[in-house]
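Undergrad: pasting a predicted model and its sequence here:
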Amino acid sequence: MKKITLFLLLISLSFFFCGKKKYEDLYTIGIFQFNDAPHLNEVRKGVVRALWDNGFQDGVNIQLETRNGNGSTPEVQRIAQEFVEMNVDMIVAISTPCLQAALIATHEIPIIFSSVANPYLAGAGKSAQNHMRTVTGVASKGPIRQSFAFIMEALPGAKRIGTLWTPSEINSEYYLELARREGKKFGLEIVDVPIANKSQVLHSAQVLINKKIDAIYQISDNTINESFQDVGNVARENAVPLFGGFLFSTQLGACAALGWDFFEMGYKTGEIAIRVKSGENPVDIPIQSMSKVRIHLNLPVAEKQGIRFSDEYLKKADEIIRSENNSRFLSDS
C-alpha cells in the first residue's frame, strides 16, 4: 500500500513540475499601459487580437503579463522593473510614460511601443530608421493641422481655442506646442490650462470656459482622455463646441473628432511584436506611424453646441452618431 501511495505521489509531483516548467518556458510578453484611458484600452485590445489572429494564445503558446499603472508614474516605473526581474522576453509599452519607464529599466529586452506621440522625444531614437537597437513600435502623432482645418470650417469665426494639458506628460507638452504652432497658421490663439491629475479635469475645464474661448479642441493626453467626460459635461452645460483629439471622444461629449483608430494601431503593434518574436531584430524594423485619418461625428451633441457639419464632412465621416439613443454621453446625462 505504501509503495502504491509513494508511486502516486511521485506521479503527481512529476505532473506538477512538468506543468510548471511548461508554463515558465512559454514566451512571455509584458504589456503595460499608463491608465484606463479609452484609447489605451483599444490599443491593448488590438495587440492581443493580432496575437490571437496569428495563432498566439495566452497560456497556450505564449504568456501575457498585463499591467496598468493607474495614472501613476512611479507605478509605471515599478511595473517596468518588475518585467525586467521576471525576465520577460518582450515588453509592449502602451503610452509615452510606459515607453520612458521601459527605456530606463532595460537596454536588453526588446521593447515594442504604441500610442506614443513622439518616440524620439521620449528617447527611443533619432528617426524612424535610426533608433535604439532593442526598440521599435508605432508612433501616434495626431492630425492637429487637419483638426484645425475642420474646426475652421465648422466654426468660421473662431479666434480663441481652449485646451487642457498635463505638464507631467511630455507627450501632452509636445501636443500643446504643436497646437500653438499649427493654430497660428489658421489665425487661432490657443488658450491653455494645465492640470496635475485627473481629479482636476472638471474644475480646470470650468476655468477654461471662463477665459472667453470660442471652442475647445482637447489635445489628446492620457490623463485627460481618461476623464474626458468631465470636459464633455462642462462643454454641454455652457453650450461651447467641443472637438476631441481621439475618436472615442464623440461618445464622451465631443461633437466631432479626427484621429486614428487605436484598435488598428494596437493591431499593427501586435504584428510588429510577432515579427520580433519570430526572430527579427527590432533595430531592423522601422518605427511605423498611422496614415488614415478617421472622422467621427455626433450630430445630437453638435446641435446642442451650435455646430452644423457640411455635406462634404458628413460624406467623409467614418462614424456618425445620429440619435441621442445611440450616444453614450447624452443617454448618460
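TA: Arrived safely.

Undergrad: contacts, neighbours, all on C-alpha from now
TA: Fine.

Undergrad: could you measure from F329 over to R294?
TA: F329 sits 20 Å away from R294, taking Cα to Cα, to the nearest Å as the criterion.

Undergrad: and those two? Which one has more around it.
TA: Using other Cα atoms under 10 Å, the more surrounded residue of F329 and R294 is F329, with 20 against 17.

Undergrad: what residues does the more buried one make contact with?
TA: Q229, Q251, L252, G253 (Cα atoms under 8 Å, 6 or more residues apart in numbering).

Undergrad: swap the cut-off to 7 Å and go again
TA: Q251, L252, G253 (Cα atoms under 7 Å, 6 or more residues apart in numbering).

Undergrad: burial count for the first one?
TA: Other residues near Q251 come to 22 when the count uses other Cα under 10 Å.

Undergrad: so it sits against S327, correct?
TA: Yes: in terms of Cα atoms under 7 Å, Q251 counts as a neighbour of S327; the distance is 6.0 Å.

Undergrad: shared neighbours of these two, which are they?
TA: By Cα under 7 Å, 6+ apart, no residue touches both Q251 and S327.

Undergrad: quick check: the spatially most central residue of the chain vs F263, distance?
TA: Closest residue to the average C-alpha location of the chain: L40 at 3.4 Å, with Cα atoms, centre = their mean. L40 is 9 Å from F263, where distance means Cα to Cα.

Undergrad: and for those two, which residues touch both?
TA: Contacts common to L40 and F263, judged by Cα under 7 Å, 6+ apart, are absent.

Undergrad: what secondary structure does I161 sit in?
TA: strand (DSSP: H, G, I helix; E, B strand; the rest coil).

Undergrad: list the residues that contact L40.
TA: The contact partners of L40, by Cα under 7 Å, 6+ apart, come to Q33, I94.

Undergrad: residue boundaries of the strands in this protein?
TA: For the chain, the strands defined by DSSP state E occupy 27-33, 62-68, 90-94, 111-116, 135-139, 160-165, 189-194, 215-218, 242-244, 256-259, 288-289, 294-298, 319-321.

Undergrad: reformat these as TSV; add distance to G19.
TA: Listed next are these as TSV, based on distance: least, Cα to Cα, whole Å:
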stretch	distance to G19
strand 27-33	15
strand 62-68	14
strand 90-94	22
strand 111-116	28
strand 135-139	33
strand 160-165	49
strand 189-194	52
strand 215-218	50
strand 242-244	49
strand 256-259	45
strand 288-289	38
strand 294-298	46
strand 319-321	47
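
Undergrad: okay, one more to line up with it:
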Amino acid sequence: MGIWLWRHIVPGVSAIGLAAIVLLISDLPRRSSSDASKSQPPQVVMLQMSSQSIMDEAAVKVIAGLAEAGFVTDQKSADQSGKGRAIVLTRLNAENDMATANAMATEVVGGRYDLIITLSTPCLQAVANANKRDQVRHVFGLVSDPTVAGVGVGSGPMDHPPYMVGIGTLPPAEKSFELAKQINPALKRVGVVWNPAEVNSEIATKVARTTCQKLGIELLEANAENTASVREAAVSLIAREIDALWIGGDITALSAADVLIQLGNQAHIPVFTCMPGNAAKGALFDVGANYSVVGHQVGKLAARVLAGEEPAKIPWEVAIPPKLFLNKGVIGNLKGEWKFPKQLLDQADVIIDPAAKEPLKTTLTRPGCSRPVCRGCSIDRVCG
C-alpha cells in the first residue's frame, strides 16, 4: 500500500508543487516590473491631428494644466519643488493624415503608456478604435461633439466608455453667420470648403445649412478630401460669385487657411471662421471657443486620471469659453458693404488693426488694453 501511494500520489503532488514553483518564478519579473513602475514617472503620450496654431497652443496649455496639478515634464523641477511628480511626455502629430493617425494610435495603444491624450475628433476616433479592449486610459479634447463620433460617448455626463473621458467643444457655426450678417446685412452667398470624411466638419456644416436658411443666405459647398485639393475647391466657389468664404470646424480646410485667405484677398471677399487663430492670418473675424482655455482644462482632467481617479467615475464635459477676434485691416480690401458696428467692436476680445502702428506690427486690443505685438507672436501670450 505504501509503495502504491508513493508511485501514484506522490508524483501527482510533486507535479503540482513543480507547477506552483514555475508559476512563482515566472511571476517574479511581473512583480518586480510592477513594483518598479510605481517608482517610475508615468508615461503619457499626446496625439494631435495637425500643426495648427489652435492645436499647438492647446497642447501647450494641456502641459500647463498638468503642471499646475503637480505633473511636470521636468524631473529636475519636480525634485526642486518637492511637490510635483515628473511624467515622461511623448508628443505625436499626424500632420493631417488619417492613415498616420491610425498607425500612431495602434502604436501607442500597444505601448507601455499610462495615459493617452488626444486633441481633435479624428485623433479621438483613431485611438478609440485601437483601444477597444480598454488597454489604456484616454482623455480627449478639442472635439466638436463626441456623442456623434462613434466612440461610445452618449448624451449623459456619465455615458462614456469606462477607460475614456474628455471635453467636447462645439464650434459656434451659427454665431459666425449671425455676426457676418451683422457686419454686412446685404450678405447673400457664402462658400464653404469641407471634408465629408471629418465628422466634426459634417456637424458644423449641418448647423451652417440650417442657419443660412434662417438668415436668407445661400450656402454653396465644395468638398476637399485633403489640403492639396482645397485650392481647387475654393476657386470653384469663387467662380460662382460668392460674397464670402467660411471656414467651419474642418481640419482639412483649417490646414489650408492661408490658401483660402489668399484667394479671398485676390477676389476681394472676406474669409470668416468659427475657429480662433485665423484673423491674425488675414481672416475678417474669428468667433469660437478659446482653445487655450480648453487645453488647460484638458490638462487638469488628465491630471485627475494620473492621480488615480477612474475615468469611469468622471463625467465628460462640454466647454465653449467664447472668444471673438476682429481684423480691421481686412475691411478696406473688400467689395460690398462690410463694416464692424461699434457694439461688435466693444464686444471683441481682440482687435487686429495693422494701421494703428508702424509697419510689421499689429495692435491687438481688448477693453483697457492696447499693446503692439509682432505678427509672429502668440495672441494669447499678449492678450489671452
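TA: On my side now, so go ahead. The structure displayed is predicted, hence computed values, not measured ones.

Undergrad: what TM-score do the two superposed chains give?
TA: The TM-score (TM-score structural alignment, normalised by the length of structure 1) is 0.88; 311 aligned residues with a Cα RMSD of 2.1 Å.

Undergrad: residue in structure 2 matching the residue nearest to the centre of structure 1?
TA: By TM-score structural alignment, L40 of structure 1 lines up with M55 in structure 2.

Undergrad: what of R308 of structure 1?
TA: Checking TM-score structural alignment: R308 of structure 1 goes with K339.

Undergrad: A186 of structure 2 maps to what in structure 1?
TA: A186 of structure 2 maps onto G157 in structure 1, by TM-score structural alignment.

Undergrad: and if you look at D97 of structure 2?
TA: D97 of structure 2 maps onto S72 in structure 1, by TM-score structural alignment.

Undergrad: just give the nearest non-adjacent residue to that match, would you?
TA: Residue nearest to S72 of structure 1 in three dimensions, not counting chain neighbours: F34, with 7.3 Å by Cα to Cα, 6 or more residues apart in numbering.

Undergrad: now do the contacts for that neighbour.
TA: Listed by Cα under 7 Å, 6+ apart, the contact set of F34 of structure 1 reads N68, G69, N70, G71, V76, S95, P97, C98.

Undergrad: out of the residues you listed, which are buried?
TA: Those of these that meet the buried threshold are N68, G69, G71, V76, S95, P97, C98, by 16 or more other Cα atoms under 10 Å.

Undergrad: correct me, but F263 of structure 1 touches P38?
TA: No: counting by Cα under 7 Å, P38 is not a contact partner of F263 of structure 1; they are 10.3 Å apart.

Undergrad: which stretches in the stretch 101-250 of structure 1 count as helices?
TA: 144-154, 170-185, 201-209, 222-226, 228-238 (DSSP state H, counting those that start in this stretch).

Undergrad: buried stuff in the first one?
TA: In this case it means helix 144-154 of structure 1. I144, R145, S147, F148, A149, F150, I151, M152, A154.

Undergrad: identify all contacting residues around that helix.
TA: For helix 144-154 of structure 1, the external contacting residues (Cα under 7 Å, 6+ apart) are A158, A179, E182, G183, L258, I307, R308, F309.

Undergrad: where's the equivalent of Q213 of structure 2 over in structure 1 relative to L13 of structure 1, distance?
TA: Per TM-score structural alignment, the equivalent position to Q213 of structure 2 in structure 1 is K184. Relative to L13 of structure 1, K184 of structure 1 is positioned 70 Å away (Cα to Cα).

Undergrad: same check on L6 of structure 1?
TA: Per Cα to Cα, L6 of structure 1 is found 11 Å from L13 of structure 1.

Undergrad: before we move on, what about V207 of structure 1?
TA: 65 Å.

Undergrad: please say which of these two ends up with more neighbours.
TA: The neighbour comparison of V207 of structure 1 against L13 (other Cα under 10 Å) goes to V207, with 15 against 12.

Undergrad: show me what the more buried one aligns to in structure 2.
TA: Checking TM-score structural alignment: V207 of structure 1 goes with S236.

Undergrad: what's the local residue count around the closest residue to that match other than its chain neighbours?
TA: Leaving aside its sequence neighbours, S236 of structure 2 sits nearest to A222 (Cα to Cα, 6+ apart; 7.7 Å). For A222 of structure 2, the neighbour count with other Cα under 10 Å is 17.

Undergrad: A222 of structure 2 contacts P196, correct?
TA: No: counting by Cα under 7 Å, A222 of structure 2 does not reach P196; the two are 9.9 Å apart.

Undergrad: please point out which parts of the lengthiest helix in structure 2 sit buried.
TA: Counting residues, the longest helix in structure 2 under DSSP state H turns out to be helix 10-39. Residues of helix 10-39 of structure 2 include none that count as buried (16+ other Cα under 10 Å).

Undergrad: I109 of structure 1 reaches V92, doesn't it?
TA: No: using Cα under 7 Å, I109 of structure 1 is not in contact with V92, being 10.4 Å away.

Undergrad: okay, how far is it across stretch 224-234 of structure 2, tip to tip?
TA: End-to-end distance for stretch 224-234 of structure 2: 9 Å, by Cα to Cα.

Undergrad: count the neighbours of the corresponding residue of structure 1 for K313 of structure 2 for me.
TA: Under the alignment (TM-score structural alignment), K313 of structure 2 pairs with D284 in structure 1. Counted with other Cα under 10 Å, the neighbours of D284 of structure 1 add up to 15.

Undergrad: count of neighbours near E241 of structure 2?
TA: Here the count is done by other Cα under 10 Å, and E241 of structure 2 has 13 residues near it.

Undergrad: return the distance of the nearest residue in space to it that is not next to it in sequence relative to A224 of structure 2.
TA: What sits nearest to E241 of structure 2 in space, not counting adjacent residues and going by Cα to Cα, 6+ apart, is R189, at 7.8 Å. Distance of R189 of structure 2 to A224 of structure 2, given as Cα to Cα: 19 Å.

Undergrad: and if you look at E174 of structure 2?
TA: In terms of Cα to Cα, E174 of structure 2 sits 22 Å off from A224 of structure 2.

Undergrad: go on, A256 of structure 2?
TA: 11 Å.

Undergrad: what does L215 of structure 2 give?
TA: Distance from L215 of structure 2 to A224 of structure 2, by Cα to Cα: 26 Å.

Undergrad: over to G277 of structure 2?
TA: 21 Å.

Undergrad: of those two, who's got more company?
TA: Higher neighbour count among G277 of structure 2 and A224: G277, with 27 against 19, using other Cα under 10 Å.

Undergrad: counterpart of that one over in structure 1?
TA: Aligning on TM-score structural alignment places G277 of structure 2 opposite F248 in structure 1.

Undergrad: aligned to N225 of structure 1, what sits in structure 2?
TA: Taking TM-score structural alignment, the alignment pairs N225 of structure 1 with L254 from structure 2.
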